[in-house]
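[1] here's my sequence, what's the structure:
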Amino acid sequence: MKQAIVARADLGMGEGKLAAQVAHASLMAFEDADRQAASEWKGSGQKKVVLQANGESELFELADKAEREGLPHAVVRDAGHTQLEPGTASALAVGPARDDLVDKVTGDLSLY
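    Next comes the predicted model:
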């Protein structure tokens, strides 16, 4: 079981902003998971990997693929209080789900 969080590298977010967006995405997708997946993931160490996307269109293509695969997922849209414009799609989390299912969506991406 794992969760992949995909953050947009093209936005130039500072380290703190990036950490906040990744945390938002992780929690939102966890809340989208069914009880069994959430429980298995929590019990197995809550494995996460942070990957990068090169733009908004790539982020939404991945979200669409996760939707088609029936995986829990969430897109973060920033509130615009600090570094980003309001509504900017900054990150996507896929999972928690089996590693192979998450990899079907995010397996070709580079680590952040």
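[2] alpha carbons only for contacts and neighbour counts from here, please
    Fine.
[3] so what's the residue nearest in space to the middle of the chain closest to, chain neighbours aside?
    Taking CA atoms, centre = their mean, the centroid of the chain lies closest to A93, which sits 1.6 Å from it. Nearest non-adjacent residue to A93, counting by CA to CA, 6 or more residues apart in numbering: I5, 4.2 Å away.
[4] before we go on, could you also do this sequence so I can check it against the first one:
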Amino acid sequence: MANVQDRGPPSTAAVAIGTAIVSGLAGYFLGQASSIGLFGAAQVPARRSKSGKSGPEPDSSSSDEDSDAKAVPDAQSSSDESEAQDLGELETFPGNTEECKLVLVVRNDLGMTKGKIAAQCSHATLACYKAMIRADPSHPVLRQWERMGQAKIALKVDNEEDMLMLQAQAVSLGLCAQVIHDAGRTQIASGSATVLGIGPAPKSKIDEVTSHLKLL
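    Okay, here's the model as predicted:
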């Protein structure tokens, strides 16, 4: 039997094969150890918002449509009640049992997209609601409208002149009437009157102003 000392040094091929086997085994066991969390999970720092709180950053691709308008009364400070209520006294319609509704009259000549129209109508709805609350937080017509499902009807008008005439007529009947003016950051010129909100009010009273208009 040959003595170990009589053997020559390993060949280059044997060294290479041995190294490959050792490396493969080491990689396998390291991978298994990592998969079971032996080395701990990597810590990924959370992004911080501008407020300093950690969490996902807000989606910067959201539309600006819903921040592009303002109601004429709301352009003033909320503390200036006389300026904010410069549309006459609101009728309470005592004893009314009729269905109440809110009508949104949209300018048809501006070429607004559906999304733009939806945003402007939302502004008009909120402006009317806030105006009614400022006038009387417990306004009977407002409360009745809330109880009966907050009906809203979208109509169309051909131009700004006709819209302002409708507003004047509504105010003369004691109805809440708010015109929304666009800020001009997206589609149309700054200051453009886009939507007239009338109500909430009894259906028959609003129809005195808008019954001749077509649905949007």
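[5] what's the TM between chain one and chain two?
    Once superposed, the chains reach a TM-score of 0.96 (TM-score structural alignment, normalised by the length of structure 1), with 112 aligned residues with a CA RMSD of 0.8 Å.
[6] what does the residue nearest to the centre of structure 1 correspond to in structure 2?
    Using TM-score structural alignment as the criterion, A93 of structure 1 maps onto G197 of structure 2.
[7] ranges for the strands of structure 2?
    Remark: strands assigned in structure 2 by DSSP state E are 69-71, 100-107, 151-157, 177-182, 193-202, 214-215.
[8] quick check: which of those strands is nearest to L142 of structure 2?
    strand 193-202 (6.3 Å; CA to CA).
[9] tilt between the closest one and strand 100-107?
    Interaxial angle of strand 193-202 of structure 2 relative to strand 100-107 (axes from the mean of the first three to the mean of the last three CA atoms, to 10 degrees): 160 degrees.
[10] who's in contact with the match of A93 of structure 1?
    Taking CA atoms under 8 Å, 6 or more residues apart in numbering, we find G197 of structure 2 in contact with 102-105, 121, 124-125, 127-128, 176-179.
[11] same thing but at 6 Å, please
    Under the criterion of CA atoms under 6 Å, 6 or more residues apart in numbering, the contact list for G197 of structure 2 reads 103-104, 124, 177-178.
[12] just the buried residues from those, in ChimeraX please.
    The ChimeraX selection below is limited to those of the contacts of G197 of structure 2 classed as buried (16 or more other CA atoms under 10 Å):
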select :103,104,124,177,178
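[13] okay, the longest helix seen in structure 2 sits on what stretch of structure 1?
    When structure 2 is parsed with DSSP state H, its longest helix is helix 12-35. Across structure 1, nothing matches helix 12-35 of structure 2 (TM-score structural alignment).
[14] contacting residues around the aligned residue in structure 1 for V157 of structure 2?
    Using TM-score structural alignment, the equivalent of V157 of structure 2 in structure 1 is A53. By CA under 6 Å, 6+ apart, the contact set of A53 of structure 1 is 7-9.
[15] and the gap between A53 of structure 1 and K42 of structure 1?
    Using CA to CA, to the nearest Å, A53 of structure 1 is found at 26 Å from K42 of structure 1.
[16] endpoints of stretch 180-195 of structure 2, how far apart?
    Taking CA to CA, stretch 180-195 of structure 2 runs 5 Å from one end to the other.
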